[in-house]
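> Sharing a model prediction with you, sequence too.
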Amino acid sequence: MRRNNAPARRIAWRDSAVGGAGPANRKGAVMARWLVTMGIVASLGWTTFAAAADAVPDKKGIAFFEKRIRPVLVESCYECHSTKEGSKLKGGLALDSREGLLQGGKTGPAIVPGSPEDSLLIEAIRHDGLEMPPEKKLPASVIADFVAWVKMGAPDPREGGKVPAAKKEIDIEAGRQFWAFQPPKAVEPPSVKDKQWSKTNVDKFVLAILEKNKLKPVADADRRTWIRRVTLDLVGLIPTPAEVDAFVNDKSPQAAETVVDRLLASPQFGERWGRHWLDVARFAESNGNTDNVSYPHAWRYRDYVISAFNSDKPFDQFIREQLAGDLLPSENTKQRDELLVATGFLALGSKPRAQNNPDFQMDVVAEQIEVATTGFMALTVACARCHDHKFDPIPTSEYYAMAGLFTSTDTLYSAGGGQGNGRQKNTGFHELNGEPNMAEVRQKHTTALAKLLENRQKVTAELKRLGAVSKDKPADKNKQKPKKAAKNQPPVKPEDMPAVEVKVPKNASPEETDKIKQLGEDLRHCMDEIKELQSNAPPAGELAMGVRDLKKPNDCQICIRGDSKNRGVSVPRGVVSVATIGELPKIDPNQSGRLELANWIASPNNPLTARVAANRVWQHLFGRGLVASVDNFGELGERASHPELLDQLALQFVRDGWSIKKLVRSLVLTRTYGLASTHVAKSYEADPDNIHLWRHSPHRMDSDQIRDAILAVSGQLDLDSMSGSIVSKSPEEVVQQGRLNPATFSDASIRHRSIYLPIVRNAMPEALELFDAPDPSLVIGVRDVTTVPSQSLFLMNSQFLVQQSRHFSERLLAVGDLGDSARVAMAFRIALNREPSAKESAESTEFVKRSESAIEAAEKNKEQIRVRAWAAFCQALLASAEFRYVE
């Protein structure tokens, strides 16, 4: 079995439909041939065969199984269909292993991977003839999960032979001998034979491995290729022709440093690298699942992340703020608000459908444990929820020790802001104070309003006891406790306050009549005071998702086999001991323990954290991590290809104050990063995955880069940051029913960068989803790269591409006094950052002329004929593989 997270082997280039278009001759024959043959359809059809990964890494499927499938099997199926000693298999069917599922029982195989309609297990859980479980049908959402799981091939790690056998007894000390749990070791750079090649110590580590494997690095990339690569990697955008020319013509030794420093200082750096982290943080603006209620304030966390990367916030502080920002001291109101917003990291996950579900709390906790431990430490602690971890030295007791940190935490997400169908409770938000002293002003207002509301309730209750009738009936309208009502109710405008009318019962005694009249006056006076107070109410504070400690933290009981209804002993709150060097942190009994967790993870002594962060940075720059399984440093993960180099990067990262920008800068200025992507048959045969870094691996832009690059080339990209989110302004029922129409998110009406598009679970923007946007319900360190027909159809037919191609055409035609050849050259420089060859230039201009002739039959306006012909050329250029690929 491929280890968890191992990327599928990539085929660097394939022969295209127009002939052998490998890297060597791609810039000539390929570009020319698609233009000259049969126009835009043929040229776009060629892109279907662009280089990409053939297989999807199994990490996503395994994570789906562990999160959605295994717990259901354990709770609902193992009692009758487990091979555990002493149990009798019903129907001869074992569901506690992949082999058992494939073999099936007396009626045949339980599943047919990839085909849910042919799988008996799906038939059974649907109660369509067969019935499993027999007593009660599983919820529709669970059945949908099983169908999705079988469709993806039924990924399941529970198989023998190719994976290590599960340990009968966990030996923590022995487990600490595993490489990832050992502290990074400082070593001197290795000696190499070629003394002239290396520019930095990083290069020496790389070259030593190359020489050991008898491989030679290819030549350096040319300057145009390098600046396109580094600009896309650092800010996610294609460099402008002016930026390319400035670098190409800068002959100073510091030319590359000048470019890198400019990019690191750009606000677009935070948008690009913030997006990387949002993949890990499973950022989304709705809950997903059946109801899919919105998270209208999630965008504040997005903006926090962008700001953190732009300001180069030390990564250890970044960790602490996201796990325990509410428990950290602050110097001022602005910083306090920022710390509260940071804790949205723990609140963003997809929640179960109903809070009254007995598993709700533990499912939320499992998701929080997963994002905290996988995201920061690449450790799959969540796999120990139902049983001791099968492969890493993590006992179930330590999972529930960590769970206690989160069961002692109140998650504030208030899905839909309290709107919706009532299945989700309003769990509140962090209220941000905004301007200095506003918190005190609001508190005074809240206290005063609470007293008035309490008095109104008392007066109204007494009137009702005496048989008087209030036309307002305030006690019926607001049955919340006064303090809670005052905090939650919006400001009341005086004109909105209903008139008050008190009627004296006919049978009232004189004493009762006098009392009713006095109470009526008291009520009117109280209402006047409420009107006055609310008419001068301070503005409401902004709201944010996040977490806070419960007033009474508690340890968590072990859930036997992951079943929250079957509780075992209580476990003291704590962390995972195998990843602890020295003493385990002591948990403050009066707090949740999240602060101790944050300090433990962010400690320089944690053997995983700095390594994992450095590895993530390397992966984003080189296309593959030094540990390929960036989200799994455990036994099932890949081993480091350059272990000593990874340790040096981790140690230097900490010495540099956990600075992401310093780490990025040091890596992009290496000779290794600057290599060309040239294909060398002998080297490729020896190392097809480029594990040893003999060249720079060519790769497709991700979905955000593709959309942003198209908008930039067409001249339509708005580089200003976007305030708020469409989701926060959309009616709740629209989000719930998935009617946000994601296709509209990618057209010219939203011209900001892709990071600002609404990320609604189950309704992703089309331009992002088609090109493998990450599943926002999972921790994703490496995005999938697929090639499917719908991508070519999008490039051929989507309104977005057609509109942007026209804008690109108008941009070219707006420059007067240019001949067609010069205009073609301009288009190449803008889109591909290079000059066309003579052949490409000739055949491109011929293509435009033929397009004009074809369009003249239906269009008489000469100006429009020109625009449409050049738009066809522009669309072909934007749809080409060269545009989408980074060399």
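Perfect, thanks for sending it. If you're wondering where the values come from, they're calculated on a predicted model, not measured in any experiment.

> Please make it C-alpha for all contacts and neighbour counts, starting now.
Noted.

> what number of residues lie near Glu810?
Glu810 is flanked by 18 other residues according to other CA atoms under 10 Å.

> again, but for the one 3 residues further on
By the other CA under 10 Å criterion, the neighbourhood of Leu813 contains 17 residues.

> got it, and Ala324?
Neighbours of Ala324 using other CA under 10 Å come to 27.

> Wait, it touches Thr343, no?
Yes: with contact defined as CA atoms under 8 Å, Ala324 reaches Thr343; the gap is 6.5 Å.

> Please compare the first structure with the one that follows:
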Amino acid sequence: MVARLFLVVTAIGLGSAAEKAVDFNRDIRPVLSDNCFTCHGPDDRHRMANLRLDSENGIFKVVTPGDPAKSRLYARISAPTASSRMPPAQTGTVLTAAQIELVRKWIEQGAKWERHWSFTPPVRPAIPDVRNEKWARNAIDRFVLARLEREGLKPGAEADRATLLRRLSFDLTGLPPATAEIDAFLADKSPDAYEKQVDRLLALPQYGERMAMQWLDLARYADTHGYHIDSQRDMWKWRDWVIDAFNHNMPFDRFGIEQLAGDLLPNATVQQKLASAFNRNHMINYEGGAIPEEYQVEYVADRVDTTSNVFMGLTMGCARCHDHKFDPISQKDYYRFFAFFNTIAEKGLDGKSGNAAPILEMPTAEQASEAAWLQQAIAEHEAAMPEKDTKALLAVWQKTALTNLPAPPAGGLIAHYDFDGSLADNAPTVKGKVTFIAGRPGQSAAFNGETQIEFPGFQAERFAIAFWLRSGALGEMTVLEGGPGFDIGVEDSHPQPDFKRGSPLYVEYKGRRWHSDAIVFGGEWHHIALNFEGATPALLLDGTSVRMENVGAANPIPAGALTIGDPHRDKPLKGDVGGLRIYDRLLTASDAAALALHEPIRAILTQQESKRSKDQNGRLLDYYLRYESPPDLRRVYSELNDLKARAAQLKKDVVNVQVMAEMAKPRDTFVLARGDYRNQTEKVTPAVPALFPPLPKDAPANRLSLARWLFTPQHPLTARVAVNRYWQLHFGIGLVKTTEDFGSQGDAPANRELLDWLAAEFEAHWDVKAMQRLIVTSAAYRQSSQVSAELLEKDPENRLLARGPRFRLPAEMVRDNALAVSGLLQKTIGGPSVYPYQPAGLWEELSRGETFTAQEYHESTGADLYRRSMYTFWKRTVPPATLTTFDAPDREKCTSRRLITNTPLQALVLLNDPTYVEAARALAQRAILEAGSEPQARLRFLFREATSRRPTANEARILLELAQRRMEHYRKHPELAAKLIAIGASKPGNVEAVELAAWTMVASTVFNLDETITKQ
């Protein structure tokens, strides 16, 4: 606050006599907002002395225009004693003498009050007259120049052409210009050469990617749900939509309306529904013990925060628990706005198996065609086997089924444990509570990690063991151990493409460990039969022989009692077990089939029909149609199952996206005391904050009306916030520095007239490309970024725009720049996220394992390693380290403005990260192969590719000396040269290793230059 006020006071001191008048919004409101509004602002529940200083009526109760001596406000802030002075000492805030003098002058000059500038709709100001008309290229320049002339400053010279094209290319595509493009621009002597470059770059597909980078921050885009589990979601189709919208220059009003309410548009298209995924990018939870109602409120609150910030530049979230302390937004206003987004058909806890409902399926044309064919074919097959006919046939079969079913193998059976509701006959030792459930073949025992059952052990060298298993939580766990000395269990889980988690079985026997090729799925019943003869176990899974692989040595298992569910193991059993049988012989394939297929049906048939469950009746019918029905019916049923399996697989293959979709009956919305979901108070209906014009009277109170309202001419913020963000993109800092806050706590615009003119210009057609073109063709943008010490001291942040922009590239562009100049960059547009290099084990500390996705990082291969950084898989709890080092956000919340830091860690990344080492080697190889054998030519090539200019004589000398020293070093240590050039998945070409390693180090040094990673 003090720093901001210092700049305000300094700006006043720099102005001309005409500017000496104290302006309420510029000079007084920031003082009151920082020091007084907390106790004397919009929050009526915490307002002191019933005094409000943020409103016209309130402030003139304590201000007498023209007479500071009669103004209680001035008297209290200038009181000589601490006990009577405001703000009170206990608040910790103290007005400076300069601030007190500003208030005195304002009162003395008539105390002209103004509504907060951003809450008044922008009016297109007249374009100002300037003395240096020749400098101005468009209206922007006249506003900039008028301010400079008032300050007694002159604009900077135009940047050289190479610098201009580099700046322009980064701003419009996020990539550096190719050397050939620079040469073509330098050779073009036409008066509109620069404008032609602007139009060329705006037409490239990379323009959409560059613009989307900023929007992904705003929309808090990520590839995972967040919170502590942080498993995977698929939202990349929406990312593609954003890129495409920018490339097709979708008008910004349509761009915003479709993202806020595309699903509510009349006859909404698939693409419009897809656009609504904007407000499903928020984090989603499904932690054990989390409360659904609490998180459902959090999701809606996130939409409120994001929508108000992105489109209005407001901090509405500050009114969630109480009235806003600084802006005229009440808590009731907040929850009425909240009500617009509280109508989505979503769950508080969701997302365990991928995307959380509501979702939109996005089939390709081929997938849609196949789905339609399958639907028709399934209908035809179902019509060929009428339900009444199949049930009649089933009824006839059941009469004799028990006598005809293959019996369970009895020969060699030495023990049989049924878990049929009682263990009394088996005399086991039981620890913990045993719960019996409907399972396989009839009833089963449920194990919760604390239950253990011990049956008598047995000794045999040749034996078989069979049982039913349904694992509840996949991940390594012991199921059965003991007997002659074996351990049978489930191995750690492995992800499947459909987000299921499957695990192989393991067997430890006679000092060896074996894994099954096939897997068991969590939550599904599987029959397991194992034959033991010699040292090698043989597995029959669900009646089918499955190969077992010897994976290494294991500690011998001592013989003893046959134990199920040892709670003292690191991974105790959590699941259900049934039908345990032990044989003193080996089981045949037909034996296993009898146990896996026929025995469960026998258990169902022994029950009275009236007591069978729906699941049992379904299994019985399926068994009959598969194995016992007439041949023609069996064929139709087999084909039907194949068709349904194809349809199910197709559904899994189709990409879906989380989108907005209204509930049939909207939820009621209440003001929540202190923002707590448990404390519902007053019921409210959807409405916009009272400080703004209301929705049209005939408009329904829904998201679509809200979205359209944001783009009405009466709305004071939407256009201003958007053009300010574009200004920030090109100049590094917005006309309003606090891009995220246009309220009382935000900064005043550096050039209010320019901001309002740009807003009015933008609002006329909402043409995004035209706005970028307008900004980058201005003389203000084309200035050199070189700055004198005097100007730097006077205007350190370039708010007056007496020079061009200069700031470090965003994180994504730092990496993309290296890939581009090295020749490694793959420019494929869109598609699923990819997994480039990152430090090994980075996800491990926060991984949850078990049944969750996105817990292990599987590095991409081939071209995917070199995609643009915006396609990097974004895990919220562990965002890409290469990017966060350069200040990329975690994307847990909407981000309007990235902070720019300068740390040693950034240099370490540029020197050591495999991406940059490989890129340096690739650039070095290009220099060797394309620039010839002369070191000077190689250096010029390499340096110009990285910086868009030739090195100075001194720079060339230093870098050539480095190349020579590195060459000598690697000649002595060729193994180090080989190790260096082997970094990365791409392979070095036919270049001598020592030479390539030396030039790799030169390229790496150039990559570390401030100039390489800076737009200037």
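Perfect, thanks for sending it. Note that this is a predicted model, so its numbers are computed, not measured.

> Could I get the TM-score for this pair?
After superposition, the two chains reach a TM-score (TM-score structural alignment, normalised by the length of structure 1) of 0.71; 705 aligned residues with a CA RMSD of 4.7 Å.

> Show the contacting residues for Lys500 of structure 2.
Ser353, Phe521, Thr851 (CA atoms under 8 Å, 6 or more residues apart in numbering).

> name the element the last one belongs to?
Okay, so that is Thr851 of structure 2. Using DSSP states H and E, Thr851 of structure 2 falls within no helix or strand.

> wouldn't it be in contact with Asp498 here?
No: look at Thr851 of structure 2 against Asp498 with CA under 8 Å: they stay out of range, at 12.0 Å.

> The two: which is more packed in?
The neighbour count for Thr851 of structure 2 versus Asp498, taken as other CA under 10 Å, is higher for Thr851 (22 against 12).

> Chain neighbours aside, what residue packs nearest to the more buried one?
Excluding its sequence neighbours, the residue lying closest to Thr851 of structure 2 (CA to CA, 6 or more residues apart in numbering) is Arg501, at 5.5 Å.

> Return the distance of that neighbour relative to Ser353 of structure 2.
Arg501 of structure 2 sits 10 Å away from Ser353 of structure 2, going by CA to CA, to the nearest Å.

> Quick one: the strands in structure 1, in order.
When secondary structure is read from DSSP state E, structure 1 shows strands at 409-412, 430-431, 469-470, 502-503, 543-544, 546-549, 556-559, 567-571, 699-700, 885-886.

> deepest of those, which one?
Comparing the strands of structure 1 by mean neighbour count (mean count of other CA atoms under 10 Å), strand 546-549 comes out on top with a mean of 26.

> whereabouts in structure 2 does that one align?
Aligned by TM-score structural alignment, strand 546-549 of structure 1 falls on residues 659-662 of structure 2.

> now the matching stretch, how far from the chain's geometric center?
19 Å (CA atoms, centre = their mean, to the nearest Å).

> now swap in stretch 336-345 of structure 1 and tell me
Distance, centroid of stretch 336-345 of structure 1 to centroid of chain: 17 Å (CA atoms, centre = their mean).

> need the longest helix for structure 1.
helix 438-465 (DSSP state H).

> nope, structure 2 is what I meant
Longest helix in structure 2, counting by DSSP H: helix 631-653.

> which stretch among the strands of structure 1 comes nearest Pro789 of structure 1?
strand 699-700 (15.9 Å; CA to CA).

> which helices and strands does the closest one pack with?
Applying 3 or more CA pairs under 8 Å, 6 or more residues apart in numbering; DSSP states H and E, one finds that strand 699-700 of structure 1 contacts strand 885-886.

> equivalent range in structure 2 for the strand it packs on?
Going by TM-score structural alignment: strand 885-886 of structure 1 matches residues 1014-1015.

> That stretch vs structure 1, average distance?
Comparison of stretch 1014-1015 of structure 2 with structure 1 after fitting gives an average deviation of 1.3 Å (mean CA distance after the TM-score superposition for structure 1).

> Give me the contacts around that stretch.
With CA under 8 Å, 6+ apart, stretch 1014-1015 of structure 2 has contacts from Arg166, Arg167, Phe170, Pro805, Arg806, Phe807, Arg808, Leu809.

> can you tell me which residue in structure 1 aligns to the first one?
Put plainly, it is Arg166 of structure 2. Arg166 of structure 2 maps onto Arg228 in structure 1, by TM-score structural alignment.

> tally of neighbours for that match?
With other CA under 10 Å as criterion, Arg228 of structure 1 counts 22.

> just the one 3 residues further on next, same as before
Other residues within reach of Thr231 of structure 1 by the criterion other CA under 10 Å amount to 22.

> Kindly report the same for Ser841 of structure 1.
By other CA under 10 Å, neighbour count at Ser841 of structure 1 equals 21.
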